[in-house]
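Undergrad: After the sequence you'll find the predicted model.
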Amino acid sequence: MYKKQGSNFHTSSAGFTLLELMVAVIILAILAAIAMPMYSNYITKAKARSAQSDLVALSVVMESLYQRNLSYAAPTTNPTTTTAQTQNHAKGW
């Protein structure tokens, strides 16, 4: 733009105004409010599918043991108390 002689206006085109910054923050907040519940649902469904596939794999192992021994394994109490112990105990299947 051209500056008039004797004008006291000083226009600067560098940076953002506070209003532009607040509009950008509001838009990001709206997008985050929409995206977070969708991501949470996605994670929940993924964990459910993983658990389902683990149970199917366990049933295949149990049926294989039955075919070899003609009896199912006797249930035992859980020998583990932490997640790390359980993962170490069950890493064979």
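TA: All right, it came through fine.
Undergrad: Please make it C-alpha for all contacts and neighbour counts, starting now.
TA: Noted.
Undergrad: tell me the secondary structure for Phe9?
TA: Following DSSP: H, G, I helix; E, B strand; the rest coil, we place Phe9 in the coil state.
Undergrad: Check it against this one:
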Amino acid sequence: MHKMASRKTLSRIVNRTEDAQDIIKQKECLDQAHKTFQIQLGIGGRLFAADAHQQAMSTQKQVLSTQQQVMQKLDAIQQGVVLPPNLK
């Protein structure tokens, strides 16, 4: 004869099922949060790279401008138009 499960046993099964469902929901939430974080990290990384590139280009322009000024001053000194700073 087949024995019926007691109410206590059924209650444990229901509780474990609810616990399992809660765990599954928590895992799904964590997975979604992780995916969202990875997307934000990717976007942030691209924005950081773009900003770093922009800063590098700005610095390069400043260096070229300074280099050009130095070359102009050197040309002026060589042509005798401007006295070198140490001879003023």
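TA: Alright, I've got the coordinates. This one's a predicted model, so the numbers in the text were calculated from it and none came from an experiment.
Undergrad: Look up which helix or strand the aligned partner of Ala48 of structure 1 in structure 2 falls in, please.
TA: Taking TM-score structural alignment, Ala48 of structure 1 has Met57 as its aligned residue in structure 2. Assigned by DSSP states H and E, Met57 of structure 2 belongs to helix 7-78.
Undergrad: now stretch 55-74 of structure 1, how far from the centre of its chain.
TA: 33 Å (CA atoms, centre = their mean, to the nearest Å).
Undergrad: Give the buried residues for it.
TA: Using 16 or more other CA atoms under 10 Å as the test for burial, stretch 55-74 of structure 1 gives no buried residues.
Undergrad: Ala57 of structure 1 matches what in structure 2?
TA: In structure 2, Ala57 of structure 1 lines up with Thr66, judged by TM-score structural alignment.
Undergrad: For that match, list the residues it contacts.
TA: Neighbour list for Thr66 of structure 2: empty [criterion: CA atoms under 8 Å, 6 or more residues apart in numbering].
Undergrad: which residue in structure 1 lines up with His34 of structure 2?
TA: Here His34 of structure 2 is matched to Val25 in structure 1, going by TM-score structural alignment.
Undergrad: Can you get me a residue count around its match?
TA: By other CA atoms under 10 Å, 12 other residues sit near Val25 of structure 1.
Undergrad: and what of Ala49 of structure 2?
TA: Ala49 of structure 2 has 12 neighbouring residues, counting by other CA under 10 Å.
Undergrad: Tell me how far it lies from Thr59 of structure 2.
TA: In this view, Ala49 of structure 2 and Thr59 of structure 2 are 15 Å apart by CA to CA, to the nearest Å.
Undergrad: Could you do Arg46 of structure 2 as well?
TA: Between Arg46 of structure 2 and Thr59 of structure 2 the distance is 20 Å, computed by CA to CA.
Undergrad: do Glu18 of structure 2 as well
TA: Computed as CA to CA, the Glu18 of structure 2 to Thr59 of structure 2 distance reads 60 Å.
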